[in-house]
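In: coordinates only, no sequence provided:
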């Protein structure tokens, strides 16, 4: 599910867009008329899409984009005249008058990109801290000394134990220390 926030200077316009999105199967988690309200909502979210107009009661679209985390995407909805003069780097835009099909297709494209980014982030291995690397290295050394293993054998042994037990390598290394203390 994609977190969608709608922000326009007139609350009525924002509610109309929310209703339009709801009729097309999208769930809107926030309807706002100021950039500060958007920032308050996004503080509790990892990513999402902000659908907005050109100007709000407290800031411009560019100020909001700078304040948002990079994991958030912005869909700027404004007249063609305004869009031509905007700096739209890193911003998706749609001209007014807004067509429902264009809005739905654009949101679908943005959501697909967000899902791909999430999947890519999950598939990347997490970097271990220096302390975690040291725990693993020390466990390997202990296995090498006590069981007369090479470093490669100790590493493979720890990987197998880790996979068999469903624990990560750091937890496995800590278990090896606990078992070999005696």
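Out: Nice, I can see it. Every value quoted in this text rests on a predicted model; they were computed, and no experiment measured them.
In: CA only for contacts and neighbour counts going forward, please
Out: Will do.
In: okay, and residue 175 sits in which element?
Out: helix 169-180 (DSSP states H and E).
In: count the neighbours of residue 98 for me.
Out: 13 (other C-alpha atoms under 10 Å).
In: give me every residue that touches it.
Out: By C-alpha atoms under 8 Å, 6 or more residues apart in numbering, the residues touching residue 98 are residue 77.
In: put this next to the previous one:
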């Protein structure tokens, strides 16, 4: 499976800047968008990966996006410390203002965790039916 990165921020210029930083460190960004609907549409076409998003997009908050996001994607929330303290434990967070090194290390960690989980799931024996 192929892991992908999708960036969803309210200001498309900010999302493009983050894409540039990630590209500089060797990551490939599959999509850049400024609304939750566009992010979900992009995610639905991909195998799995990371969604980098802000607290509030044009059409929804990050919690709404989290509800609609498939299981094979992880969310990385980029927000202020106040918002991060209220985030659910399933959401990984990076505090603003953002440091390039923190972002790159966090994205790298998330992608390696996803790869490990896929390999582990692949090694599990398949479920047998009662007849087998």
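Out: On my side now, so go ahead. Since we're looking at a predicted model, the values are computed, not measured.
In: read off where the helix holding residue 175 of the first structure ends up in the second structure.
Out: Helix 169-180 of the first structure lines up with nothing in the second structure when matched by TM-score structural alignment.
In: show me the contacts for the residue nearest to residue 45 of the first structure when sequence neighbours are not counted.
Out: In space, and not counting its chain neighbours, residue 45 of the first structure is closest to residue 3: 8.0 Å by C-alpha to C-alpha, 6 or more residues apart in numbering. Residues near residue 3 of the first structure by C-alpha under 8 Å, 6+ apart: 27, 28, 29, 45, 47, 48, 49.
In: I'd say the first one and residue 4 touch.
Out: Which is residue 27 of the first structure. Yes. Counting by C-alpha atoms under 8 Å, residue 27 of the first structure does reach residue 4; the two are 6.9 Å apart.
In: what about these two, which has more around it?
Out: Taking neighbours as other C-alpha under 10 Å, residue 27 of the first structure and residue 4 compare with residue 4 leading, 24 against 16.
In: distance of the residue lying closest to residue 60 of the second structure once chain neighbours are set aside from residue 96 of the second structure?
Out: Sequence neighbours aside, residue 36 is the residue nearest to residue 60 of the second structure in space, at 6.0 Å (criterion: C-alpha to C-alpha, 6+ apart). From residue 36 of the second structure across to residue 96 of the second structure, the span is 20 Å (C-alpha to C-alpha, to the nearest Å).
In: the more surrounded of those two?
Out: Each of residue 36 of the second structure and residue 96 has its neighbours counted (other C-alpha under 10 Å); residue 36 has more, 25 against 12.
In: what stretch of the second structure does the biggest helix by length in the first structure fall on?
Out: Across the first structure, the longest stretch assigned as helix under DSSP state H is helix 100-123. Alignment of helix 100-123 of the first structure against the second structure: residues 100-123, by TM-score structural alignment.
In: re the thing from before, chain center to the longest helix of the first structure, what's the gap?
Out: In terms of C-alpha atoms, centre = their mean, to the nearest Å, the centre of helix 100-123 of the first structure is set 12 Å apart from its chain centre.
In: got the buried residues for whichever helix or strand comes after that helix?
Out: Later in the chain than helix 100-123 of the first structure, the nearest helix or strand by DSSP H and E is helix 130-147. Neighbour counts over helix 130-147 of the first structure (16 or more other C-alpha atoms under 10 Å) mark 132, 135, 136, 137, 138, 139, 140, 141, 142, 143, 144 as buried.
In: now render the residues you listed as JSON lines, adding distance to residue 102 of the first structure.
Out: Shown next, in JSON lines, are those (distance: C-alpha to C-alpha, whole Å):
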{"residue": "132", "distance to residue 102 of the first structure": "49"}
{"residue": "135", "distance to residue 102 of the first structure": "54"}
{"residue": "136", "distance to residue 102 of the first structure": "53"}
{"residue": "137", "distance to residue 102 of the first structure": "55"}
{"residue": "138", "distance to residue 102 of the first structure": "58"}
{"residue": "139", "distance to residue 102 of the first structure": "57"}
{"residue": "140", "distance to residue 102 of the first structure": "57"}
{"residue": "141", "distance to residue 102 of the first structure": "61"}
{"residue": "142", "distance to residue 102 of the first structure": "62"}
{"residue": "143", "distance to residue 102 of the first structure": "61"}
{"residue": "144", "distance to residue 102 of the first structure": "63"}
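In: so which pair among the residues you listed is furthest apart in space?
Out: Within the buried residues of helix 130-147 of the first structure, 132 and 144 form the most distant pair, 18.5 Å apart (C-alpha to C-alpha).
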